[in-house]
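*Asks:* need coordinates for the following:
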Amino acid sequence: MKKTTIFLAGDSTVQTYKTKDFPQCGWGAMLWKYFSDKDVVVAHPGDTEFDNVTRYEMADLVIDNRAMAGRSCRSFFDEGRWADLLKNVSEGDYVLYQFAHNDANKEKEERYITPDAYKDKLINDYINPVLEKKAHPVLVTAIAMKDFDDKGRCRISFPEYREKCLEIGSELGTGVIDLGKKTADYNTAIGEDACREIYMNLRPLMYPASSEGKGDNAHLRAEGAFIYAGFVYEELKKLL
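*Replies:* Okay, here's the model as predicted:
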């Protein structure tokens, strides 16, 4: 019997990292923990040329994480990563997409895409081909960065791109997990100081991979990735 597979397409905030990069972690590396309390088989599939791909196989479910740092929906597609993922999608599978962190970067021509073009590309190149395979596309709005206003509220990141995802969900009935709002609300609730403990805000010598320290407000530590994966799980189980 074929196992249902949940495919993940996205950027560095979703990606599975090498051990040497610890504590940096994407929520895609933690999602399986909410589906199983037993050991999983973690492996690199043999049918892909991309070395970042990580597959988590459980008794009745597979999570196949194809997310890669620095990719937008444009560059993920242009590099052939999307075609590599799509060829493996079967009827009944789920495909989650989380972009926007790199799509909004006007300084990187190979990544940048306007919000309107982002919407069109998601529909035509990402959603429709999955529907043709009788699988289930699910949009995930980009996680919030650690970005607080002067009233102590965490801002929703890349709001124009988030709005396009919500529009697609409303217009097409596509599943949408509003992770951007959920993470911004969570960050506001715990406060900016606590947020430093889940993002890559590292003091010097804390970890071998970042001996000089870091002030990274976009990427997650393992703790943050686990929490955010829980938000995805709670919404995803409503769609499964």
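*Asks:* alpha carbons only for contacts and neighbour counts from here, please
*Replies:* Fine.
*Asks:* centroid-nearest residue for this protein?
*Replies:* Centroid-nearest residue in the chain: Val14, 3.4 Å away (criterion: Cα atoms, centre = their mean).
*Asks:* and that residue, what does it touch?
*Replies:* Applying Cα atoms under 8 Å, 6 or more residues apart in numbering to Val14 gives the contacts 8, 25-29, 67-68, 98.
*Asks:* from Gly70, how far out is Asp11?
*Replies:* 6 Å (Cα to Cα, to the nearest Å).
*Asks:* if you count what's nearby, which of these two comes out ahead?
*Replies:* Neighbour count, other Cα atoms under 10 Å: between Asp11 and Gly70, Asp11 has more, with 27 against 17.
*Asks:* on that earlier part again, which residues do Asp11 and Gly70 both contact?
*Replies:* Counting by Cα under 8 Å, 6+ apart, the residues touching both Asp11 and Gly70 are Asn102.
*Asks:* quick one: distance of stretch 118-136 to the chain centre.
*Replies:* What separates the centre of stretch 118-136 from the centre of its chain is 17 Å, taken as Cα atoms, centre = their mean, to the nearest Å.
*Asks:* one more, please, to line up against the first structure:
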Amino acid sequence: MQISRRALLGTAAGAAVLAVPSPAHAARRRPTVFVAGDSTAATYAVADHPRAGWGQALHVFLDRRVRVVNEALSGASSKSFADLGRLDRILAAIRPGDVLLVSFGHNDEKTTDPARGTLPWTTFQDYLRLYLDGARAARATPVLVTPVERRRFTADGVPYLSHGEYPASMRALAAETRTPLIDLEALSFDLWGRLGPEATKDHFLWLDAGESPNYPDGVQDNTHFQAHGAIEVARLVVAAGHCLPGRDHRALRRTDLPDTLLTWPETRPAES
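*Replies:* Purely as a prediction, here's the structure:
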């Protein structure tokens, strides 16, 4: 497989410019959680409300001293995110002690798209290594996050998996490279199965006509979330992410968290 020279050099260069902060500076700096991912994790704008990604809701389960930089980009794969320079942007900003959550798969599965498609046991792992190596070169902690499962049920209401071998490939890479793993595919699949076909509609972007001015004709989206679902998927990520700084255990125990804890900026930050 051919990874672009620019992607490789960009990763190396991004790591090279990082200076180790002085102890005094490190004490003042807030720990940061960076998110590299796709539309399921992205932050959405006012015009998209109530659509939300789980990266948009991470702060709900982290204390205020932790900063979240959500670089997740709608439509991105592990390949296109790196090729577009988005990984370089993270590596130019990440510092020792920070965490990089890496979650791809949905768009890597589009193997007929040369800009995005990867193969699970070769190019997918090769691109993911760029994220792991870049974070480690910056003395930050990379964490692999398997892709969140879609809302898929048989006619009998039985959930089924949709991501093929990509999650297994990520699990194998995590074991090989001794990288922390959050198995969001397994965690979300279990949650959707417990909720069932009807209750999951309150988590995914299912809206009746007239329910939201942003979706006047209604919408039935089995991949993306509305606020409640984004919060619950973020809960899964933080609960399983033992290496995340500042986990708010009180928030993790609460079952009454309102959707109003999320905010929607005027524009999608990763696209502006």
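*Asks:* kindly provide the TM-score of these chains.
*Replies:* Here the superposed chains carry a TM-score of 0.87, computed using TM-score structural alignment, normalised by the length of structure 1; 217 aligned residues with a Cα RMSD of 1.3 Å.
*Asks:* re the thing from before, can you list the contacts of Val14 of structure 1 in TSV and add secondary structure, distance to Leu172 of structure 1 and neighbour count?
*Replies:* Output for the contacts of Val14 of structure 1, formatted as TSV (DSSP: H, G, I helix; E, B strand; the rest coil; distance: Cα to Cα, whole Å; neighbours: other Cα atoms under 10 Å):
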residue	secondary structure	distance to Leu172 of structure 1	neighbour count
Leu8	strand	20	25
Cys25	coil	32	27
Gly26	coil	28	29
Trp27	helix	26	27
Gly28	helix	25	29
Ala29	helix	29	24
Ala67	coil	24	29
Met68	coil	27	24
Gln98	strand	18	25
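*Asks:* and which of those is nearest Leu139 of structure 1?
*Replies:* For the contacts of Val14 of structure 1, the residue nearest Leu139 of structure 1 by Cα to Cα is Gln98; the value is 6.5 Å.
*Asks:* quick one, strands of structure 1?
*Replies:* Here structure 1 has its strands, by DSSP state E, at 4-10, 41-43, 54-57, 61-65, 94-98, 136-140, 175-177, 199-202, 214-220.
*Asks:* the fourth one vs structure 2, average distance?
*Replies:* Aligned to structure 2 and superposed, strand 61-65 of structure 1 gives a mean residue distance of 0.7 Å (mean Cα distance after the TM-score superposition for structure 1).
*Asks:* what's that strand in contact with?
*Replies:* 3-9, 15-16, 28-29, 32, 53-57.
*Asks:* and the angle from it to strand 94-98?
*Replies:* Counting by axes from the mean of the first three to the mean of the last three Cα atoms, to 10 degrees, strand 61-65 of structure 1 points 30 degrees away from the direction of strand 94-98.
*Asks:* structure 2: matching residues for stretch 26-35 of structure 1?
*Replies:* Aligned by TM-score structural alignment, stretch 26-35 of structure 1 falls on residues 53-62 of structure 2.
*Asks:* start and end of that stretch, how far apart?
*Replies:* Terminal residues of stretch 53-62 of structure 2 lie 16 Å apart, using Cα to Cα.
*Asks:* next, count neighbours for Arg162 of structure 1.
*Replies:* Arg162 of structure 1 has 24 neighbours, counted by other Cα under 10 Å.
*Asks:* and the spatially closest residue to Ser36 of structure 1 that is not a sequence neighbour, how far from Lys33 of structure 1?
*Replies:* Using Cα to Cα, 6 or more residues apart in numbering and skipping residues adjacent in sequence, the residue nearest Ser36 of structure 1 is Met58, 7.2 Å away. Met58 of structure 1 is 10 Å from Lys33 of structure 1, where distance means Cα to Cα.
*Asks:* could you do Gly169 of structure 1 as well?
*Replies:* 27 Å.
*Asks:* just to revisit the earlier point, could you find the counterpart of the residue nearest to the centre of structure 1 in structure 2?
*Replies:* Using TM-score structural alignment, Val14 of structure 1 pairs with Ala41 in structure 2.
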